[in-house]
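>>> below: sequence and its predicted model.
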Amino acid sequence: MRNARYSKGRLLIVAAFALSASVFISGCQSATTPAVTAPGQIATDDAALAARVKQALVADSGLRSLPISVATYRGVVQLSGYVDSEVQIQKALAVTRGVPGAQSVSNDLHLRSQ
């Protein structure tokens, strides 16, 4: 009888440690938040979206040589830098809006002083 109580107490202690370890480990798992997209759009992470926008800007011959920086956060693309004309700003915005996964575009492009 005494041995049965000892075994039961030991089992409870092991179960308590196992439960607390399980809670601790599950709390350490990273929780990724999936991108919220409308049907038909490509769900992507921000780094991949930024790379696609940069690639699209470089593919355009009128924008290739301009120092345009691209930053993304949750599908919002921010363009910053200096360009030579208003036409280049509008072209950069249009190219960026055409990239799949770009939810919206924030314009921080400025005209160079002449």
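It's in. Numbering: from 1, shown residues only.
>>> drop to CA atoms for contacts and neighbour counts, all remaining ones
Fine.
>>> contacting residues for the residue nearest in space to the middle of the chain?
For the chain, Asp46 is the residue whose C-alpha lies nearest the centre (C-alpha atoms, centre = their mean; 3.2 Å). Shown in contact with Asp46 (C-alpha atoms under 8 Å, 6 or more residues apart in numbering): Thr72, Tyr73, Arg74, Gly75.
>>> try it against this one:
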Amino acid sequence: MSKLKLAVRFLLSLLLVITIAGCASSPKTESTGEYFDDSVLTTKVKSSILGDSRLKVLQINVETFKGVVLLSGFVDSAAAATRAVQIARTIRGVKSVNNALVVK
């Protein structure tokens, strides 16, 4: 077999491997359904936190990825941070809550 044919086969094989590897999905991406579910969870957590009369909210940001809720921002006390986490955990569909709230 000539060197040219060998080089062409090698390049075609390499191209095939690269193409197949490019088709693999990343585990950090969300499907449309997962994105929609996370948006719904984010909205439910935000509205529950805002609707709690015992919680004086300064600024709480809510982000959700695959059911894991991240609370960040500022609260006026450690008790408020704890209460916000408790509220988020009560929402159906929330797998876990990460607390990144800062007491101001």
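Structure received. Quick caveat: nothing in here was measured; it's all calculated off a predicted structure.
>>> of the contacts of Asp46 of structure 1 - the most surrounded one?
Within these, Gly75 tops the neighbour count with 23 neighbours, counted by other C-alpha atoms under 10 Å.
>>> how about it, what does it touch?
Counting by C-alpha under 8 Å, 6+ apart, Gly75 of structure 1 has contacts Asp45, Asp46, Leu49, Gly101, Ala102, Gln103, Ser104.
>>> what's the distance between it and Glu86 of structure 1?
Look at Gly75 of structure 1 and Glu86 of structure 1: by C-alpha to C-alpha, to the nearest Å, they are 25 Å apart.
>>> one more: Ala102 of structure 1?
22 Å.
>>> the two: which has the busier surroundings?
Ala102 (24 against 12).
>>> against Leu71 of structure 2, how distant is the aligned partner of the residue nearest to the centre of structure 1 in structure 2?
Alignment note (TM-score structural alignment): Asp46 of structure 1 maps to Asp38 of structure 2. Asp38 of structure 2 is 14 Å from Leu71 of structure 2, where distance means C-alpha to C-alpha.
>>> please enumerate the helices of structure 1.
2-28, 46-59, 86-97 (DSSP state H).
>>> including distance to Leu111 of structure 1, could these go into a markdown table?
Output for those, formatted as a markdown table (distance: least, C-alpha to C-alpha, whole Å):
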| stretch | distance to Leu111 of structure 1 |
| --- | --- |
| helix 2-28 | 47 |
| helix 46-59 | 17 |
| helix 86-97 | 7 |
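>>> right, and these - which one's nearest Arg112 of structure 1?
helix 86-97 (10.3 Å; C-alpha to C-alpha).
>>> which residues in structure 2 does that closest one match up with?
Aligned by TM-score structural alignment, helix 86-97 of structure 1 falls on residues 78-89 of structure 2.
>>> name the residues of that stretch that are buried.
Ala80, Ala81, Arg83, Ala84, Val85, Ile87, Ala88, Arg89 (16 or more other C-alpha atoms under 10 Å).
>>> and the contacts of Gly75 of structure 1 as CSV, adding distance to Leu66 of structure 1?
Shown next, in CSV, are the contacts of Gly75 of structure 1 (distance: C-alpha to C-alpha, whole Å):
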residue, distance to Leu66 of structure 1
Asp45, 25
Asp46, 22
Leu49, 19
Gly101, 23
Ala102, 21
Gln103, 23
Ser104, 21
